[in-house]
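Enquirer: below are the sequence and a predicted model for it; my questions follow.
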Amino acid sequence: MLIKAEDLASIIHSGTAPVPKVLDVRWHLGMVNARKNYDDGHIPLSVFVDLDRDLSGRPAMVGARHPLPEPEVWAETLRSWGLDNDSHVVVYDESGGTVAARAWWMLRWAGLRSVRILDGGWQEWTRLHLPVAVGPGNPVWPGTFQFVGPSMPVVDADGVAGCSGDGKSLLDARVQGRYTGKEGAQIDRRLGHIPGAKNMPALDLVSDDWTLRPPEEIRSVLAARGVQSPEDAANTAAYCGSGVNASFLVFAMEYAGLPGASLYPGSFSEWGADLSRPVEAGA
């Protein structure tokens, strides 16, 4: 599920088959020009991915900020990146994998099986002084990908309403201040969290060097939130503000041997926009 920077560099340099398609998913909330990051420097042969445009359907006037695209629209995007159904893919970001995981989840959702995240991301690549390309990137020959999903568990707002208690868990991947509604800018229509959710900040599973924490540490952190076994994981749903960092919780859980968690793609941006749904504030 992870690949080391030096291993990816070796594969790209040697051309050893299969050379993976590399997707650059560097993005953060409020970013104005993600393309400039890519043009200024990126992993050779990587394809620029715009999270707002490519990893999201068109948001409604009020509702989810990053809704899932329609399957055929998503399949066309994958074809434009040169992907086939048997492609091997590596995704990277500069956020410890917490953003790249959105691409990982969506690729898996569409039916791709060989998808890995670059451990340590862009920071690790540049720390090791590995080759960097600049400019708009190379032309891509269109692929033949066909959507064969959905292959990842998804839950909607109505399903989330029953995802706490009776052996079920609901995890909120946002930073604590946004979970409590006490700190940070008001990004969504309301402040706080979905009732019954436990705060599990995605970045708590990332080490200081931006690599993913070891599986045993991830399991320990999740156990404190009541997720201790694969059965617990299968009864867990994850959300965040718009379905990005929550994808990382799903990834980290699977990496740690706790697969099967569901993603709530609409997340709090969708939940909070519906004024008929309750919201809690505080810890």
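Expert: Thanks, I have the structure now. Given the structure is predicted, the values throughout are model-derived calculations rather than measurements.

Enquirer: could you use CA atoms for every contact and neighbour count after this?
Expert: Noted.

Enquirer: from Gln176, how far off is the closest residue to Gly96 other than its chain neighbours?
Expert: Nearest non-adjacent residue to Gly96, counting by CA to CA, 6 or more residues apart in numbering: Trp210, 4.5 Å away. Noted for Trp210: a distance of 19 Å to Gln176, by CA to CA, to the nearest Å.

Enquirer: putting a second one here so we can go through both:
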Amino acid sequence: MKTACFMPVFCLLLSASGAGDEIRYAKPQLLMEPEELARPAVAPHYVILDARKREAFETEHIPGARWVDHDAWRAEFEDGKDPAAWSRRIGDLGISSDSQVVVYDEGKDTYGARIWWTLRYWGLEHVRLLNGGWHRWQLLALPTNSEAAAAVPAAEFRVTARNQRLATLDQVLDSLKENGWQIVDARTEAEHCGIDLLENQRGGAIPHAKNLEWTAMFDPETKQLKEAAEIKRLLNAAGIDLDRPTASHCQSGGRGAVMAFALELMGAEHVRNYYRGWSEWGNLETTPIMVPPASQ
């Protein structure tokens, strides 16, 4: 076990600094600060999930963390199929319906956010992301463990699909006809504008989609979520309304999960993740596409 000294956390502010009219995160309970999780009185109350690559986890991890196979979860979700398998998969991590969970990744948060979103979709209520992830944990020189993780007993977990968290192709198409959901594209501008097709047959964007790249949510040095006032400014600049029912998307669910997390953190109540995203939309011949001009 490696240990490090760190200052006690006297006050944890999950808000923008300022006067009495400061903008705060509407749902700060979705985040866990590293200094808080490192407290001996706090960590035992949480199941800590490490969503990094297995080799990274086995080299060093947060004490007590359990490795979760992000790549397998990504491949197996398939729009919420096979709930019995998901009950076993989640339960095998020692997670029960009343568990409190903290998820972290390298600090880029697409892996962590996907695990967060998947757990929330399957009905787990108390799930947080570690603010700044492993990157921030190391910057603060908090305790780490390089020993092999102990086996944990499986728990009983029965999934309850929260379909209001998922958007499907047909639902997005219907929403376009009815001018319903606000579509938020978390991909890069180059993807949104059809310049970077990745490996898709078609490039561009879902009609009327608002583009805000997922990386804009984070401080590039600390990997922490930006302060609430700055996130609010970014949302306003992109024309994103927190009060409108929203479907976020990217290529295949991860960046869309980051955006869904950020929108919920800021107070949005009705946010779906179009999980299949452009990997589906951009490879069909019948889906409508717009090709916005790139900014100069």
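Expert: Cool, the structure landed. The structure presented is a predicted model; accordingly, all values stated were derived computationally and were not measured.

Enquirer: TM between them?
Expert: Remark: TM-score between the superposed chains equals 0.84 [TM-score structural alignment, normalised by the length of structure 1]; 262 aligned residues with a CA RMSD of 2.2 Å.

Enquirer: any idea how far the residue nearest to Gly96 of structure 1 is from Trp122 of structure 1?
Expert: 9 Å.

Enquirer: all helices of the stretch 101-250 of structure 1, in order?
Expert: In the stretch 101-250 of structure 1, the helices defined using DSSP state H, counting those that start in this stretch lie at 121-127, 157-160, 176-180, 215-223, 230-234, 245-255.

Enquirer: Provide the aligned range in structure 2 for the fourth one.
Expert: Pointing back at helix 215-223 of structure 1 there. Mapping helix 215-223 of structure 1 onto structure 2 (TM-score structural alignment) gives residues 228-236.

Enquirer: average offset between the matching stretch and structure 1?
Expert: Taken against structure 1, stretch 228-236 of structure 2 registers an average deviation of 2.0 Å after superposition, with mean CA distance after the TM-score superposition for structure 1.

Enquirer: quick check: chain neighbours aside, which residue is closest to Ile11 of structure 1?
Expert: Val19 is the one closest to Ile11 of structure 1 (CA to CA, 6+ apart), at 6.4 Å.

Enquirer: shouldn't the one you found be within a helix?
Expert: No - using DSSP: H, G, I helix; E, B strand; the rest coil, the secondary structure at Val19 of structure 1 is coil, not a helix.

Enquirer: so Pro292 of structure 2 sits against Gly204, correct?
Expert: Yes - the criterion here is CA atoms under 8 Å, and Pro292 of structure 2 meets it with Gly204 at 7.1 Å.

Enquirer: shared neighbours of these two, anything?
Expert: Residues touching both Pro292 of structure 2 and Gly204 (CA atoms under 8 Å, 6 or more residues apart in numbering) are 192-194.

Enquirer: dump these to TSV, plus distance to Glu60 of structure 2 and neighbour count.
Expert: Listed next are those as TSV, based on distance: CA to CA, whole Å; neighbours: other CA atoms under 10 Å:
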residue	distance to Glu60 of structure 2	neighbour count
His192	37	28
Cys193	40	20
Gly194	40	19
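
Enquirer: from the residues you listed, which is closest to Arg244 of structure 2?
Expert: His192 (21.2 Å; CA to CA).

Enquirer: re the thing from before, OK, contacts around the residue nearest to Ile11 of structure 1?
Expert: Residues counted as contacts of Val19 of structure 1 (CA under 8 Å, 6+ apart) are 11-12, 88.

Enquirer: can I have the buried ones of those residues as a PyMOL selection?
Expert: Selection of buried members from those for PyMOL, criterion 16 or more other CA atoms under 10 Å:
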select buried, resi 12+88
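
Enquirer: which of the contacts of Val19 of structure 1 show up in structure 2 as well?
Expert: By both residues aligned by TM-score structural alignment, their matches' CA atoms under 8 Å, the contacts of Val19 of structure 1 still in contact after alignment to structure 2 are His88.

Enquirer: residue in structure 1 matching Glu269 of structure 2?
Expert: Glu269 of structure 2 maps onto Pro259 in structure 1, by TM-score structural alignment.
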